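Peer 1: predicted model follows, preceded by the sequence.
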Amino acid sequence: MRRPLLAALLMLAALAGCGGQAATADGKFQVVTAFYPLQFLSERIGGDMVSVTNLTKPGAEPHDIELTPRQVGDVAQAGLAVYIKGFQPAVDEAINLEAKDKSFNAASVVPLLKLDGEEEHGHEHEEAAGGEDPHVWLDPVRFATIAGKLAERMGQADPAHAADYTGRANALVGELEALNTEFANTLKTCERRELVTSHTAFAYLAERYDLHQVGITGISPEAEPSPQRLAAVAKEARETGTTTIYFETLVSPAVAETLAREVGAKTAVLDPLEGLVDQKGDYFSVMRQNLAALTAGLGCK
């Protein structure tokens, strides 16, 4: 969407909501989130006191979404917009033009990992703001920090319910700490520590649990790997005895399947949790499915 058109739509949305409609007709505080992990946090922290709108539709790949006029209006009228700056340019633009003072950038409250050379092969690093990896929600420890800070920000925007937001966030942090313990205890026993993935979405998970991520493509899941990159990954997979090549849910598994055939491995799903498929499960159930896939593929006891 061109900037002049987006600016015009935002102005119309702001005029339509100039009464400061941060609440729905039934009195719920309105929160707009950029994509699923932030929707999950907002719903769990907000409970029945908030109405959460997700700008990325279920099953859609979130990296390159464009916003409809209705979604632009949702951003303009929300009491709080929750996003990760640099991950979705259309969302960044809408928030910058209309919701900058009523936003929460999850990337601002935890340190992000820099994309290293392996993750930047090709031109893909240009798509990540400042060369940083946005997939921070795949580390339960960092995600717990974001949950606590989001509760604080929601309390500032909706002071009447600040204590409720804090209480729910504390409960959620406890669940995330338990999830981290499950991952740590299971993955410390793995025979193999090389994590060969269709794209490099799992750096935070790999860093937290002492794994080595080897991505076929870089930070963009839809990029095509060069023949040289495929050959390099195949060589490393053979040398390390890799038995499983992981692909994700929202893009084609064709490249991963090709590599698996070449090195005599099998394929399995490792979900980057950028969005739910068919609205099945939630953050915790998908992360535990990931842990089961890692346990089988890496030979964990």
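Peer 2: Looks like it arrived, so ask away.

Peer 1: okay, CA-based contacts and neighbour counts for the rest of this
Peer 2: Noted.

Peer 1: Provide the secondary structure category for residue 125.
Peer 2: helix (DSSP: H, G, I helix; E, B strand; the rest coil).

Peer 1: which residues does the nearest residue to it once chain neighbours are set aside contact?
Peer 2: Computed as Cα to Cα, 6 or more residues apart in numbering, the closest residue to residue 125 that is not its neighbour in sequence is residue 131, at 6.0 Å. Contact criterion Cα atoms under 8 Å, 6 or more residues apart in numbering gives 114, 115, 125 as the residues in contact with residue 131.

Peer 1: filter those to the buried ones?
Peer 2: Members of these that pass the buried threshold by neighbour count (16 or more other Cα atoms under 10 Å) are listed as 115, 125.

Peer 1: from residue 26, how far out is the residue nearest to residue 125?
Peer 2: According to Cα to Cα, to the nearest Å, residue 131 and residue 26 sit 42 Å apart.

Peer 1: what's the answer for residue 184, then?
Peer 2: Residue 184 sits 43 Å away from residue 26, taking Cα to Cα as the criterion.

Peer 1: more neighbours: these two, which one.
Peer 2: residue 184 (14 against 8; other Cα atoms under 10 Å).

Peer 1: so what's that one up against?
Peer 2: Contact partners of residue 184, counting by Cα under 8 Å, 6+ apart, are residue 209.

Peer 1: what about 10 Å?
Peer 2: Applying Cα atoms under 10 Å, 6 or more residues apart in numbering, one finds that residue 184 lies in contact with 178, 208, 209, 210.

Peer 1: and these, which is closest to residue 83?
Peer 2: Top of the list for closeness to residue 83, among those and by Cα to Cα, is residue 208 at 22.8 Å.

Peer 1: can you give the contact residues for the strand or helix carrying residue 13?
Peer 2: Secondary-structure assignment from DSSP states H and E places residue 13 in helix 3-16. The set of residues external to helix 3-16 that reach it, using Cα under 10 Å, 6+ apart, is 1, 17-18, 20-21, 67-77, 90, 93-95, 97-99.

Peer 1: below is an additional structure, to be compared with the one above:
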Amino acid sequence: MTRARRSALLALPAAAVLALTACGSSDAPAGGAATDGDGGAAPLQVAASFYPLQWVTQAVAGDRADVTSLTQPGTEPHDLELSPQEVATAVDADVLVTLQGFQGAVDAAADERGGEGVVDVAPAADLEPSPGTPPGEDAAEDDHEHEEGHDHEGEDHEGEDHEGEEGHDHGLEEDPHFWLDPVRMSSVAEAVADGLADADPDGADVYAANLADVRAELADLDAEYSEGLATCDSRDLVTAHQAFGYLAERYDLVQRGVSGIGGEQEPGAARLAEVAQFAEANGVRTIYTETLLPADVAETVAAETGATTAVLDTLEGLTDESPGDDYPSVMRADLETLRQGQGCS
């Protein structure tokens, strides 16, 4: 048993520890592949930090891996907290696929593993601070300035813990929502295939073949978006929060988010007025809400400008309200929503 596994198990109740250690008795020896009851290769056990990484990992792995998402359906991934059992899943998996810096709880689990078997897709995703957003239109900066200008006189902050503030919008130095750009998603798929092959060299040919299929699917998506958004009445994309910057950058749209990258921070009255004024002045007729966030912010702007609202799915996690049952189908549903909302022909 590794030091990382022992550390994770210490956080569990005694009964759970016994169950996990009993299940682990069939682990393969170091340097060898696990086997199933018939002597064949058992599937890799892979933990992915949230849905887009689960989808791309399972698509590349095929039958050679069982991929579990650490973010449950309907949960906002920005705010993820892991139970002791989920920490054990992340630490004990053969491979952990994650986006470093996006979910602190998963970063901690990756550190617990000592980096072994961790696939960090951030380099392949080529993250940027504010893609698709013009200078001076960063809602996160507006929110931060509003906070700094707030008069705290008379407020007692003694003993407050500010460590969690890094999870706020102004704590995200780079936009994590790369998966809404199929081209970046394709690069991430390649990184995942390399990581799986490192953990399971015997499956390298399978991963390579599946990767080719995944990249072809993503190339089709890219072509559909490029064609579908080529000619539109409006190229201004007003969203509930800055989740669609990479999509906007890829397809020549300009994003203006009411809230910042994380979406947790309520925009101030000044920001709401600013976005409403922009929407009205530029004839923006659709304000986009999201599946996993309250619609009230976008609805406020729409009500002030006479615009309508439409739902764009950020694909951070599937729910019963998602317009599709997997990544490609939801991306295609989003494309149709955008075509209608932006007046594309």
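Peer 2: That came in fine, so what should we check first? Note that the coordinates shown come from a computational prediction; the quantities given were computed from them, not determined experimentally.

Peer 1: so what number do they get for TM-score?
Peer 2: Comparing the chains after superposition, counting by TM-score structural alignment, normalised by the length of the first structure, produces a TM-score of 0.92; 294 aligned residues with a Cα RMSD of 2.2 Å.

Peer 1: picking that back up, buried set for the helix holding residue 13 of the first structure?
Peer 2: By neighbour count, with 16+ other Cα under 10 Å as the criterion, the buried positions of helix 3-16 of the first structure are 6, 7, 9, 10, 11, 12, 13, 14.

Peer 1: can you give me the strands for the first structure?
Peer 2: Secondary structure of the first structure by DSSP state E: the strands cover 29-33, 50-54, 80-83, 103-105, 194-199, 212-217, 244-247, 266-269.

Peer 1: how about CSV for those strands, with mean neighbour count added?
Peer 2: Compiled in CSV, the strands of the first structure are given as follows (neighbours: other Cα atoms under 10 Å):
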stretch, mean neighbour count
strand 29-33, 25
strand 50-54, 21
strand 80-83, 26
strand 103-105, 20
strand 194-199, 25
strand 212-217, 24
strand 244-247, 26
strand 266-269, 18
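
Peer 1: nearest to residue 139 of the first structure, out of those strands?
Peer 2: Ranking these by proximity to residue 139 of the first structure (Cα to Cα) places strand 212-217 first, at 14.0 Å.

Peer 1: run the angle between the closest one and strand 194-199 for me.
Peer 2: Between the axes of strand 212-217 of the first structure and strand 194-199, defined by axes from the mean of the first three to the mean of the last three Cα atoms, to 10 degrees, the angle is 30 degrees.

Peer 1: where in the second structure does strand 212-217 of the first structure fall?
Peer 2: The counterpart of strand 212-217 of the first structure in the second structure, counting by TM-score structural alignment, spans residues 254-259.

Peer 1: mean shift between the matching stretch and the first structure?
Peer 2: Compared with the first structure after fitting, stretch 254-259 of the second structure has a mean deviation of 0.4 Å; criterion: mean Cα distance after the TM-score superposition for the first structure.

Peer 1: what ranges does the stretch 151-300 of the first structure have for its helices?
Peer 2: The residue ranges that make up the helices of the stretch 151-300 of the first structure, judged by DSSP state H, counting those that start in this stretch, are 162-187, 203-208, 227-239, 254-263, 283-297.

Peer 1: show me what residue 107 of the first structure aligns to in the second structure.
Peer 2: Under the alignment (TM-score structural alignment), residue 107 of the first structure pairs with residue 122 of the second structure.

Peer 1: show me the contacts for the closest residue to that match other than its chain neighbours.
Peer 2: Excluding its sequence neighbours, the residue lying closest to residue 122 of the second structure (Cα to Cα, 6+ apart) is residue 99, at 5.4 Å. If you count contacts by Cα under 10 Å, 6+ apart, residue 99 of the second structure has them with 48-50, 53, 106-107, 119-123, 125, 176.

Peer 1: hmm, which of those are common to the first structure?
Peer 2: Here is what carries over to the first structure from those, by both residues aligned by TM-score structural alignment, their matches' Cα atoms under 10 Å: 48, 49, 50, 53, 106, 107, 119, 120, 121, 122, 123, 176.

Peer 1: so which of the contacts of helix 3-16 of the first structure are in helices?
Peer 2: With helices defined by DSSP state H, the entries of these inside them are 69, 70, 71, 72, 73, 74, 75, 76, 77, 90, 93, 94.

Peer 1: and of those residues, the nearest to residue 163 of the first structure?
Peer 2: Nearest to residue 163 of the first structure among these, with distances taken as Cα to Cα, is residue 77, at 24.0 Å.

Peer 1: and residue 284 of the first structure, how far is that from residue 180 of the first structure?
Peer 2: Distance from residue 284 of the first structure to residue 180 of the first structure, counting by Cα to Cα: 11 Å.

Peer 1: before we move on, what about residue 81 of the first structure?
Peer 2: According to Cα to Cα, residue 81 of the first structure stands 27 Å off from residue 180 of the first structure.

Peer 1: same check, this time on residue 269 of the first structure
Peer 2: For residue 269 of the first structure, the distance to residue 180 of the first structure (Cα to Cα) stands at 20 Å.

Peer 1: neighbours of residue 212 of the second structure, how many?
Peer 2: Residues lying near residue 212 of the second structure (other Cα under 10 Å) number 15.

Peer 1: quick one: what's aligned to it in the first structure?
Peer 2: Match for residue 212 of the second structure (TM-score structural alignment): residue 170.

Peer 1: spatially nearest residue to its match, not counting backbone neighbours?
Peer 2: If the residues on either side of it in the chain are set aside, residue 170 of the first structure comes closest to residue 148, at 7.1 Å by Cα to Cα, 6+ apart.

Peer 1: the one you found maps to what in the second structure?
Peer 2: In the second structure, the position corresponding to residue 148 of the first structure is occupied by residue 190, as judged by TM-score structural alignment.

Peer 1: would you confirm that its match contacts residue 120?
Peer 2: No: judged on Cα atoms under 10 Å, residue 190 of the second structure makes no contact with residue 120 at a distance of 12.0 Å.

Peer 1: surely residue 64 of the second structure and residue 43 touch.
Peer 2: Yes: in this structure, residue 64 of the second structure is within contact of residue 43 by Cα under 10 Å, at 4.7 Å.
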